[in-house]
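Asks: Please find the sequence and the predicted model below.
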Amino acid sequence: MRRDGSDVDFDAFFLHEFPRVARTVHHIVGDRARAEELTQDAFIELLRHWRTVAEYDRPDLWLRRVAIRKAQRERHRGWRRRELEVLTAPTETVDGPPTPAPEVLAAVRRLAPGQRTVVVLFYFEDRPMSEIAEILGIKESTGWSQLHTARRHLADTLEEEVSDVIR
């Protein structure tokens, strides 16, 4: 039972959040099957802590933090070994909003893990920076700094200009 009196059902939560979290993780790791595995791992961890997390105002943020950390670790471990495979593999989509152009996804996948995660959450998921900071456990100013640096790198990679205004 949550503080607001509503009962959160794990099965319903899973059905609602799995595709969304898997899509985010997919954008970070670049591989749909691996993204689904990492998302399942995050849900297994959530199930272990369900009684506590279900009481949170936003259990979805706890889940995303766990899934994103798993994705970042995965991405960091195989960064050099898989970079060529990820960049040349055909783009797969997970059900949801339209996937950005392949050249944009390839450029995003070249970013450092922290920058890539902030870009995915800010632009692909349309999350506010305050929520991104909470999910990642960073200060908002750090998130804005990572986003600014990522935008510069993306502009260089895509050979486009970046305006100073975000969004």
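Replies: Yes, it's here.
Asks: Only C-alpha atoms from now on, for both contacts and neighbour counts.
Replies: Fine.
Asks: Now for residue 137: which residues touch it?
Replies: The neighbourhood of residue 137, defined by CA atoms under 8 Å, 6 or more residues apart in numbering, consists of residue 65.
Asks: Which neighbouring elements make contact with the strand or helix carrying residue 41?
Replies: Residue 41 belongs to helix 32-48 when assigned by DSSP states H and E. Using 3 or more CA pairs under 8 Å, 6 or more residues apart in numbering; DSSP states H and E as the contact test, the elements touching helix 32-48 are helix 10-29, helix 59-77.
Asks: Need the residues that contact the helix or strand following it.
Replies: With elements assigned by DSSP H and E, the helix or strand that comes after helix 32-48 is helix 50-53. Contacts to helix 50-53, defined as CA under 8 Å, 6+ apart, come from residues 10, 46, 59, 62.
Asks: Tell me the buried residues within those.
Replies: 46, 59, 62 (16 or more other CA atoms under 10 Å).
Asks: A further structure is provided below for comparison with the first:
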Amino acid sequence: MDRYDGFREFVLARQEALVRSAYLLTGDAHLAEDLMQSVLLKVAGHWPRLIRQGTPEAYTRKALINQYISWQRRKRRESPGADPPERGNAHDDATVDRIILRTALTRLTPRQRAVIVLRFYEDLSERETAEILGCSVGTVKSQTHHALGRLRTLAPELSELFTETEEVRR
């Protein structure tokens, strides 16, 4: 029996969803791929234990979030105050909304962005999000509240979307 039995199948089955989550965290397709490769190296190293415990999906998600937060901390130390570039093309309303949202997401703290991605994109419960982030449910609620408030400030033209999202979650 190979120590990596099932790893290839896991990657093939979950890669697309995990890369989408990585993209939502990083806002950049190339960084998302780099993040996934980095995380999958860690997952491969722990694969036999993860299979025995039955937790490869949870471990991979948590590793993805933790690696993203680590990269953001390092990035902040290296280049403080860097703003995302402005975009100047003609787009339809949905595209403009996505660009505005993506830009606003980049202005959240790494932890707030992680909470928003896990809660609203991955559609995880507060409890599941807390488990992945290694914090309490109350912290998830607080981070979600602060992140949505910050998004309303950063992208007031999308504030209706954030209000609807918060009401649906209640």
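Replies: Yes, it's here. Worth saying up front: this structure is predicted, and the values here are computed from it rather than measured.
Asks: What does the superposition give as a TM-score?
Replies: Overlay of the two chains. TM-score (TM-score structural alignment, normalised by the length of structure 1): 0.80; 152 aligned residues with a CA RMSD of 2.5 Å.
Asks: Nearest the middle, which residue of structure 2 would you pick?
Replies: Closest to where the C-alpha atoms of structure 2 average out (CA atoms, centre = their mean) is residue 25, at 3.8 Å.
Asks: can you tell me which residues contact that one?
Replies: 32, 68, 113, 114, 117.
Asks: What's the match for it in structure 1?
Replies: For residue 25 of structure 2, the aligned residue in structure 1 is residue 28 (criterion: TM-score structural alignment).
Asks: number of nearby residues for residue 39 of structure 2?
Replies: Residue 39 of structure 2 has 21 neighbouring residues, counting by other CA atoms under 10 Å.
Asks: What lines up with it in structure 1?
Replies: With TM-score structural alignment as the criterion, residue 39 of structure 2 matches residue 42.
Asks: I'd say that match and residue 65 touch.
Replies: No: using CA atoms under 8 Å as the test, residue 42 of structure 1 is too far from residue 65 to be in contact (9.0 Å).
Asks: Do I have it right that residue 116 of structure 1 meets residue 107?
Replies: No: here residue 116 of structure 1 lies out of contact with residue 107, judged by CA under 8 Å, at a distance of 9.5 Å.
Asks: Neighbour count: those two, which is higher?
Replies: More neighbours surround residue 116 than the other of residue 116 of structure 1 and residue 107, with 23 against 18 (other CA under 10 Å).
Asks: what about that one, distance to residue 15 of structure 1?
Replies: 26 Å (CA to CA, to the nearest Å).
Asks: Equivalent analysis for residue 102 of structure 1, please.
Replies: Separation of residue 102 of structure 1 from residue 15 of structure 1 (CA to CA): 28 Å.
Asks: neighbour-wise, which of the two wins?
Replies: residue 102 (14 against 10).
Asks: residue in structure 2 matching the more buried one?
Replies: In structure 2, residue 102 of structure 1 lands on residue 99 (TM-score structural alignment).
Asks: closest to residue 131 of structure 1 out of the helices and strands packed on helix 32-48 of structure 1?
Replies: Smallest distance to residue 131 of structure 1 across the helices and strands packed on helix 32-48 of structure 1 (CA to CA): 8.1 Å, for helix 59-77.
Asks: Show me which residues of the helix or strand that comes right after the closest one are buried.
Replies: Scanning forward in sequence from helix 59-77 of structure 1 by DSSP H and E, the next helix or strand is helix 79-88. For helix 79-88 of structure 1, a neighbour-count test (16+ other CA under 10 Å) marks 79, 86, 87 as buried.
Asks: Look up how far residue 160 of structure 1 lies from the nearest residue to residue 46 of structure 1 once chain neighbours are set aside.
Replies: Excluding its sequence neighbours, the residue lying closest to residue 46 of structure 1 (CA to CA, 6 or more residues apart in numbering) is residue 63, at 6.6 Å. Going from residue 63 of structure 1 to residue 160 of structure 1 by CA to CA gives 35 Å.
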